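Peer 1: Could you work out the structure for the sequence below:
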Amino acid sequence: MQLIYLDNAASSWPKPPEVAQAVARTIEQCGANPGRGSHGMAVAASRILFEARTNLARLMGVNNPNDIAFCFNTTDALNLAIRGYVRPGDHVICTKVEHNAVWRPLEYLKRHHRVEVSYVEANERGELSLAELDQAFRPNTRLLICSHSSNLLGSILPIEKMAQIAHNHGAKILVDAAQTLGVYPVHVKDMQLDMVAFPGHKGLLGPQGTGGLYIHPDIELEPLRLGGTGSRSEEAEQPNIRPDRYEAGTLNTPGIAGLNEGVKYVQNETVESIHTKEWTLTQRMMEAFASMTGVRVLGPGLGEPRTGIVSIVLDAMDAAEAAFVLDQHFQIAVRAGYHCSPLAHQTAGTLGAGAVRISVGCFTTEQEIDACIEAVGQLSRT
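Peer 2: The predicted structure follows:
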């Protein structure tokens, strides 16, 4: 039986064939360091980075591609944004559906650097009150952080309205787009976003170990890493020019080459069509699960906006056991547990037991969804 992969919220799979081809081609033909030499192979490697940065900028509505810094993943990008921007004595606001990639850095700054943190409550569906958010701001609030979409609930936050509220209070907004970029519109200019952290290996269909951070041109961050940049090497200080300031050391050129092909695939398919397909598949699942006894679906209700994530709780079976049975007996790959988001599980009331997360991708088929529905139905009747 062929594997049915429904863990796309962690890493998308399969990838477009062009992604692996670009990785291999770069290793074979452009194996030099980008920005570190004037010979032909080094120049070719630099061109790969330039093209990938340009395509990402086009996808996100970024005017200057150099305002995008390549990172290892979303967590790396969020750490650069949070620890590079927040100062002792600052106040930071985030929501109760955040990933540990936001929660842990904030709690570290709270413990060790006199940073105040407020967590805005959300309801079980992952929705928050904009009025309560507005009331959470203080004179020393420097940053608002929010997940565009919860990696547990699939709920989508109104980041454009949240950005307006933050700016009204003189604060900036940092968006965690781990679950949206490539599958849901993210346009930094139209939405007035100050920083956006994103992965390469999820909705953008690129390899693991890739990602990035958009940084508004008016924002200066303290870099997380200092070292070689290939520019201004005679100076003791890290260069101020972008993106060099935030990209010390040799980048993952083969991975970024693959990411570039993933971005081009998304651009050709269009974000809107990918989202429509994923939303249709999630609705198919949710409608079926609603008719099953002992299956509870987390997050927004049937027919409401969400990303391609459907997390469920089964009365008859522990989440970890259910995921194991789906894998071993039905060859269906899902994710069980806390999904690195204990705040979201606390919000959903599932912190004690966790949940089974089923996440579709742009290559998921109706037949695969129907097979998953049948398997969950069997588990619900055990």
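Peer 1: going forward, measure contacts and count neighbours with C-alpha atoms only.
Peer 2: Will do.
Peer 1: Could you grab the helix/strand/coil label for Glu28?
Peer 2: Under the three-state scheme (DSSP: H, G, I helix; E, B strand; the rest coil), Glu28 adopts helix.
Peer 1: And it, how close does it get to Gly203?
Peer 2: Distance of Glu28 to Gly203, computed by Cα to Cα, to the nearest Å: 27 Å.
Peer 1: cool, and Ala81?
Peer 2: In terms of Cα to Cα, Ala81 sits 21 Å off from Gly203.
Peer 1: Of Glu28 and Gly203, which one has the most company?
Peer 2: Gly203 (29 against 10; other Cα atoms under 10 Å).
Peer 1: how much space between the more buried one and Met195?
Peer 2: 18 Å.
Peer 1: just Ile93 next, same as before
Peer 2: For Ile93, the distance to Met195 (Cα to Cα) stands at 15 Å.
Peer 1: cool, Glu269 as well?
Peer 2: Distance of Glu269 to Met195, computed by Cα to Cα: 26 Å.
Peer 1: before we move on, what about His329?
Peer 2: For His329, the distance to Met195 - Cα to Cα - is 43 Å.
Peer 1: Next, the structure of the following sequence, for comparison with the previous one:
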Amino acid sequence: MIYLDNGATTIFKPQSVAQAVYRVLSSGEYGNPSRGAYHAAVNASEIVYETRQKVARLFNVPSNSLVVFTKNVTEALNTVIKGYLTPGDHVVMTAYDHNSVLRPIYQLAKRGIKNSCVSLNLQNNLVDLNKLEDMIRPETKMMVCTHASNVIGNLIDIKKVAKICHRHNVILVVDAAQTAGVIPIDMQEMGIDILCFTGHKSLYGPEGIGGICFNQSIDIEPLVSGGSGIDSYNHSMPNRFPEKLEGGTLNVPGIAGLGAGIDYIQNQRVKNQGEKSIKLADMFAHQINHNSNITIYTNLTAPHVGTIGLNFRGINSADISDYLNDRGIATRAGAHCAPLIHQALGTTTQGITRFSFCSLNTEEEVRQTSRIINHLAKIVGEDSGR
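Peer 2: As a prediction, the model looks like this:
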């Protein structure tokens, strides 16, 4: 199988990741972190602490305590959005955003929280940041945006967004689901107030682990309340990070796997890993973009990750994905849980077929896939000419 759905999850992981997870589960040496002073509990606490350090170094978080573990980026975004905004507040989002951002915001709209959306510039398929400042109101408290579209792969200029937000005392929340492990992220240099990430994509960790990174302590109401290992007589969650937002037992096997994944990408260098996946995506696009029956939505002249979104004229994206699957190529079709970009591009019915590359893909896989795509485009052209 040629696996080109890395934007959903990477299924080929470094052996070190599998070994880290297996050791926690099989050795009998890892208990419940922060729930005891015996050997197994301490071992688990050490893994959690060490992985917090790795995450903090990866994203340049000022303190390990400002790294909070969640089960995925969806839980991270829900925690931040629902825990910070209150009735009467206003939040800004973008046309690139995933339902992990949109649905919590729509849910809060029922409670009196207003929202605005930065639209797409259809001349270049990029989020029109020239409209952002006009959308900020006195009651605007938060801007939430994805770092890169999960449908077409193009990036949002986070530094530019941060400067605008901070001029108006608006906190910036970035969804790094598609960029963590692909694009070097420095929270302090880029001006990111809160970063939400997942471990199972280009950080090469297992599913079921993600997190929130804060640039400073921010008052967030917990999404989940429960055991924390400390302050047990308090009716509320402890008022300190990270325990305040980590109710219940942590996913120690997942955290161990995440730590191993971060070690892997740090050893390979994030910039190198990302550049390889982007190079493969560009190679693929350039090998197929001469076909008049194919529309490529990714703006290849603007910054992007290793994702190409395309359509064949007159063919549903699901049919294209099925055709490729029959030939051993795994892709993703449909709406990709990102409805606003499809509404803007006019692809709500057809959807888009997404090809998302990672550093473990090869140039030979690109060539094989391109040959099949070009052959299909030729067939489509012949059929349409009848």
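Peer 1: Show me where the stretch 201-350 of structure 1 has its strands.
Peer 2: Using DSSP state E, counting those that start in this stretch, the strands found in the stretch 201-350 of structure 1 span residues 211-215, 295-297, 309-314, 332-333, 335-337.
Peer 1: Among His329 and Met195 of structure 1, which residue is more densely surrounded?
Peer 2: In this view His329 of structure 1 and Met195 are compared by other Cα under 10 Å, and Met195 has more residues nearby, 25 against 10.
Peer 1: residues contacting the more buried one?
Peer 2: 81, 173-175, 213-216 (Cα atoms under 8 Å, 6 or more residues apart in numbering).
Peer 1: could you dump those to JSON lines with distance to Asn252 of structure 1?
Peer 2: Compiled in JSON lines, those are given as follows (distance: Cα to Cα, whole Å):
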{"residue": "Ala81", "distance to Asn252 of structure 1": "20"}
{"residue": "Ile173", "distance to Asn252 of structure 1": "28"}
{"residue": "Leu174", "distance to Asn252 of structure 1": "24"}
{"residue": "Val175", "distance to Asn252 of structure 1": "24"}
{"residue": "Leu213", "distance to Asn252 of structure 1": "15"}
{"residue": "Tyr214", "distance to Asn252 of structure 1": "18"}
{"residue": "Ile215", "distance to Asn252 of structure 1": "20"}
{"residue": "His216", "distance to Asn252 of structure 1": "23"}
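Peer 1: ok, so of these, who is nearest Cys372 of structure 1?
Peer 2: Val175 (31.8 Å; Cα to Cα).
Peer 1: In three-state terms, how would that closest one be classified?
Peer 2: Here Val175 of structure 1 is recorded as strand under three-state DSSP.
Peer 1: which ones are touching it?
Peer 2: Shown in contact with Val175 of structure 1 (Cα under 8 Å, 6+ apart): 145-148, 159, 193, 195-197.
Peer 1: Swap in 10 Å and give it another go.
Peer 2: Applying Cα atoms under 10 Å, 6 or more residues apart in numbering, we find Val175 of structure 1 in contact with 78, 81, 144-149, 159, 163, 186, 188, 193-198, 213-214.
Peer 1: from memory Gly257 of structure 2 sits against Gly205, does it?
Peer 2: Yes - counting by Cα atoms under 10 Å, Gly205 is a contact partner of Gly257 of structure 2 at 5.2 Å.
Peer 1: Narrow the contacts of Val175 of structure 1 to those in helices?
Peer 2: Taking DSSP state H as the definition of helices, those contribute 78, 81, 159, 163, 188.
Peer 1: Structure 2: which residue goes with the first one?
Peer 2: Okay, so that is Leu78 of structure 1. Using TM-score structural alignment as the criterion, Leu78 of structure 1 maps onto Leu77 of structure 2.
Peer 1: What is the burial count for its match?
Peer 2: Leu77 of structure 2 has 26 nearby residues by other Cα under 10 Å.
Peer 1: how much space is there between it and Gly210 of structure 2?
Peer 2: From Leu77 of structure 2 across to Gly210 of structure 2, the span is 10 Å (Cα to Cα).
Peer 1: Overlap of the contact sets of those two?
Peer 2: Residues touching both Leu77 of structure 2 and Gly210 by Cα under 10 Å, 6+ apart: 70, 196-197.
Peer 1: Just say helix, strand or coil for Arg52 of structure 2.
Peer 2: helix.
Peer 1: State the helix or strand in which Phe70 of structure 1 lies.
Peer 2: Using DSSP states H and E, Phe70 of structure 1 sits in strand 68-71.
Peer 1: Ok, Gly36 of structure 2 next?
Peer 2: Applying DSSP H and E, one finds Gly36 of structure 2 in no helix or strand.
Peer 1: so what's it up against?
Peer 2: By Cα under 10 Å, 6+ apart, the contact set of Gly36 of structure 2 is 42, 45, 229.
Peer 1: now with 8 Å?
Peer 2: Listed by Cα under 8 Å, 6+ apart, the contact partners of Gly36 of structure 2 are Val42.
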